[in-house]
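**Q** how does the following fold in three dimensions:
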Amino acid sequence: MNVRPEFLQHRRKPTFNLPAGATDAHCHVFGPGAVFPYAPNRKYTPDDAPKEMLRALHDHLGVSRAVIVQASCHGIDNRAMMDCLASDPKRYRGVAIVDDSFGDKQYDKLHAGGVRGVRFNFVRHLGGAPDMGVFNRVMDRIKGRGWHVVLHLDAGSIEPLSDLIKALPLPFVIDHMGRVPAKDGVEQAPFKRLLEIARRDNAWIKVCGSERIDMPPYDKAVPIAHAVIETAPDRVLWGTDFPHPNPTHAADEADLVDLVPQFAPDPKRQQALLVDNPARLYGFA
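**A** Okay, the predicted model is just below:
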């Protein structure tokens, strides 16, 4: 499939040069729907954004590696994500969505294909909290595999879920800085609780989603991300969230890349955020 001719036409090149091995630790592939149909019970239907589009964007930005996160619009049908991983196994890792129908053979196949974690949505507009029986049974299945769980939360869910999160018996990753509203600053109660969670040895936080918690030029997201990085410099990840499902505005990924030196002015912090941390968590060479 050819990337749409207009795809990169209005996207600028970042000013910040990403280092070798830089990893987009949160991005998606959507469809194409004619090949990989969207889930019947999906909460939204995205425009197709296949693997060729993602690779073209990463080449444009200077991204070396990526973690393809299964999105809820594809449900537990991980084929589009797995197809992307298979296209370049050294470059890609994956995070799947699973349920009780998955047995050891399915988990083994996912692992062999490059999957290293599972994702659960707790976000209201995506259906709210999952079946906690399923959640706990999945934790039991993956905790011995060296995998982690990715938690997609609303800011208002951080406090109610904090006891559950702290009790998790495996590494966990919180998406999009917990979706705390950037306008409320670093003193807001949900963010203070997020930092408390971030201090745990098995906690990882993604400083992606500036376009979800703020509006351009994302200046209010900067102190939020900076505080997370300073709290857990060896357990933070960065990503573009391309292709930005359910957007509030059209985001240019170059703007998100150029936030990195504002998030982490120290080159050593940048190296950890972009290269070393994702390599450790996802097993990149």
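**Q** alpha carbons only for contacts and neighbour counts from here, please
**A** Fine.
**Q** which strand runs longest in this structure?
**A** Using DSSP state E to define each element, the chain has its longest strand at strand 115-121.
**Q** any idea which helix or strand comes after it?
**A** Per DSSP states H and E, the first helix or strand lying C-terminal to strand 115-121 is helix 132-142.
**Q** contacts for that following helix next, please.
**A** Residues outside helix 132-142 that contact it (C-alpha atoms under 8 Å, 6 or more residues apart in numbering) are Val98, Asp99, Asp100, Phe120, His148, Val149, Pro169.
**Q** next structured bit after it?
**A** Next element after helix 132-142 (DSSP H and E): strand 148-152.
**Q** okay, the angle between that following strand and strand 115-121?
**A** Using axes from the mean of the first three to the mean of the last three C-alpha atoms, to 10 degrees, one finds that strand 148-152 and strand 115-121 are set 30 degrees apart in direction.
**Q** how about residues contacting strand 148-152?
**A** The contact list for strand 148-152 (C-alpha under 8 Å, 6+ apart) reads 95, 116-123, 139, 142, 170-176, 178.
**Q** for comparison, sequence B:
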Amino acid sequence: MNAIPTIPPPHPDPHAPAFKLPPLACDTHCHVFGPDAKYPYVADRPYTPPDAPLSKLQWLQARMGIERAVLVNATPHGRDNLVVTDAIAASGGRYKGIANVDASFSDAEIGRLAAAGVVGCRFTFLARLGGRPDMSTFETVVKRIAPHGWHVDLYLPAKDLDNFAPVLDALPITYVIDHIGVVDAKLGPEQAAFRALVARYERDPKCWIKLTGAERVSSSGAPYHDVVPLAKRLIEVDPDRLLWGTDWPHPNVPAMPDDGDLVDLVPLYAPDPAVRQKLLVDNPARLFGFAA
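**A** Predicted coordinates:
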């Protein structure tokens, strides 16, 4: 049996960003891990994270100027979503959640998650996280979540988009592609994978994209300026279905980022304050259902 790798903790002292986020700015992709003693990690997890509890996330958000967040339940917690729903309950309406569910979840269980502030569920398509999900399970889950107005969050590489085109075209609900489709930033906007992502985004109004994971797709490293042309191209296509986030505490990254650098990318992506307002406030409010 292979040993479960342990991943590094987040940056211990990220700098306060030079860019001041607007009121109600939302981090649309972050995680809470543990503490393991209260929210145990599952035995078959692909990696073991260091505890990154709600208190640490709240400290990070205060330093960055983030007022709202969407907590994405990551694979170490399996199908137990309590770590997310407890954080939502403690947030005073500032958090929403993305759950991990499968075909074993009843309509009543999904309804309880929806009542607790969950607005979608996630499927991963990366080999290191288990590879392609069982598509019959995927179809069953989509049917069950549709009546609740949920969307599906897809950790799906852009290079595989064409293979999944029939599945995406047939979806009756909104879907969100994580981390700019995990393209390779050094190949620029003209690479085949990014062109496939742009084409998908242009032609399918159900498709949203997260401008997250700059530290994952960058080849130049901090402060990740090689990602800027990709974000600008997507904004040119349509700024109304794009979302920003940190991906804190950054599981499985090549090098741990300083979250201040990630915030300071925002004005480079979107020099126009009106576009920044969409990315940071208006688009998340619309998709995730935050109160006005």
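**Q** which of the residues in the longest strand of structure 1 are buried?
**A** By 16 or more other C-alpha atoms under 10 Å, the buried positions in strand 115-121 of structure 1 come out as Val115, Arg116, Gly117, Val118, Arg119, Phe120, Asn121.
**Q** compared with structure 2, how much does that strand deviate?
**A** Taken against structure 2, strand 115-121 of structure 1 registers an average deviation of 0.3 Å after superposition, with mean C-alpha distance after the TM-score superposition for structure 1.
**Q** state the distance from whichever residue in structure 1 pairs up with Leu21 of structure 2 to Ile205 of structure 1.
**A** Taking TM-score structural alignment, Leu21 of structure 2 has Leu18 as its aligned residue in structure 1. Separation of Leu18 of structure 1 from Ile205 of structure 1 (C-alpha to C-alpha, to the nearest Å): 20 Å.
**Q** and these two? which has more neighbours close in?
**A** Ile205 (27 against 20; other C-alpha atoms under 10 Å).
**Q** aligned partner of the more buried one in structure 2?
**A** With TM-score structural alignment as the criterion, Ile205 of structure 1 lines up with Ile209 in structure 2.
**Q** OK, contacts around its match?
**A** Ile209 of structure 2 makes contacts with Val176, Ile177, Asp178, His179, Ile180, Tyr201, Arg241, Leu242, Leu243, as judged by C-alpha under 8 Å, 6+ apart.
**Q** just the helices in the stretch 1-150 of structure 1 please.
**A** 51-61, 79-87, 104-112, 132-142 (DSSP state H, counting those that start in this stretch).
**Q** quick one, which of the ones you listed is nearest to Lys268 of structure 1?
**A** Shortest distance between Lys268 of structure 1 and the helices of the stretch 1-150 of structure 1, using C-alpha to C-alpha, is found for helix 51-61: 20.5 Å.
**Q** matching residues in structure 2 for the closest one?
**A** Against structure 2, helix 51-61 of structure 1 falls on residues 54-64 (TM-score structural alignment).
**Q** quick one: distance of that stretch to the chain centre.
**A** 17 Å (C-alpha atoms, centre = their mean, to the nearest Å).
**Q** list the buried residues of stretch 54-67 of structure 1.
**A** So, applying 16+ other C-alpha under 10 Å, buried residues of stretch 54-67 of structure 1: Leu54, Arg55, Leu57, His58, His60, Leu61, Gly62, Val63, Ser64, Arg65, Ala66, Val67.
**Q** so the counterpart of Pro172 of structure 2 in structure 1 versus Asn136 of structure 1, what's the distance?
**A** Correspondence of Pro172 of structure 2 to structure 1, assessed by TM-score structural alignment: Pro169. Remark: distance between Pro169 of structure 1 and Asn136 of structure 1 (C-alpha to C-alpha) = 10 Å.
**Q** same check, this time on Gln106 of structure 1
**A** Gln106 of structure 1 is 18 Å from Asn136 of structure 1, by C-alpha to C-alpha.
**Q** what of Arg145 of structure 1?
**A** Going from Arg145 of structure 1 to Asn136 of structure 1 by C-alpha to C-alpha gives 15 Å.
**Q** and the two? Which one has more around it.
**A** Legend: neighbour count by other C-alpha under 10 Å for Arg145 of structure 1 and Asn136, higher for Arg145 (14 against 11).
**Q** relative to Met139 of structure 1, how far out is the more buried one?
**A** Taken as C-alpha to C-alpha, the span from Arg145 of structure 1 to Met139 of structure 1 is 10 Å.
**Q** ditto for Gly185 of structure 1
**A** According to C-alpha to C-alpha, Gly185 of structure 1 and Met139 of structure 1 sit 33 Å apart.
**Q** ok, those two, which is more surrounded?
**A** Comparing Gly185 of structure 1 with Met139 by other C-alpha under 10 Å, the one with more neighbours is Met139, at 18 against 15.
**Q** quick revisit: sec struct for the match of Pro172 of structure 2, please.
**A** Following DSSP: H, G, I helix; E, B strand; the rest coil, Pro169 of structure 1 is assigned to coil.
**Q** burial count for it?
**A** Pro169 of structure 1: 13 surrounding residues under other C-alpha under 10 Å.
**Q** quick one: it and Gly146 touch, right?
**A** No: contact between Pro169 of structure 1 and Gly146 fails when scored by C-alpha atoms under 8 Å: they sit 11.2 Å apart.
**Q** quick one: contacts for the aligned partner of Tyr39 of structure 2 in structure 1?
**A** Counting by TM-score structural alignment, Tyr39 of structure 2 lines up with Phe36 in structure 1. Going by C-alpha under 8 Å, 6+ apart, Phe36 of structure 1 touches Arg79, Ala80.
**Q** which residues of the stretch 151-292 of structure 2 fall in helices?
**A** Assigned by DSSP H, counting those that start in this stretch, the helices in the stretch 151-292 of structure 2 fall at 165-170, 192-203, 214-217, 228-237, 259-264, 266-269, 273-277, 283-288.
**Q** which one of the ones you listed lies closest to Ala43 of structure 2?
**A** Nearest of those (C-alpha to C-alpha): helix 214-217, 26.2 Å.
**Q** quick one: the closest one to structure 1 mean distance?
**A** When structure 1 is overlaid, helix 214-217 of structure 2 sits 0.3 Å from its aligned residues on average, using mean C-alpha distance after the TM-score superposition for structure 1.
**Q** check which residues of that helix are buried.
**A** Going by 16+ other C-alpha under 10 Å, helix 214-217 of structure 2 has these buried residues: Ala214, Glu215, Arg216, Val217.
**Q** tabulate these (TSV), appending distance to Val237 of structure 2.
**A** Formatted as TSV, the buried residues of helix 214-217 of structure 2 follow (distance: C-alpha to C-alpha, whole Å):
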residue	distance to Val237 of structure 2
Ala214	19
Glu215	23
Arg216	23
Val217	20
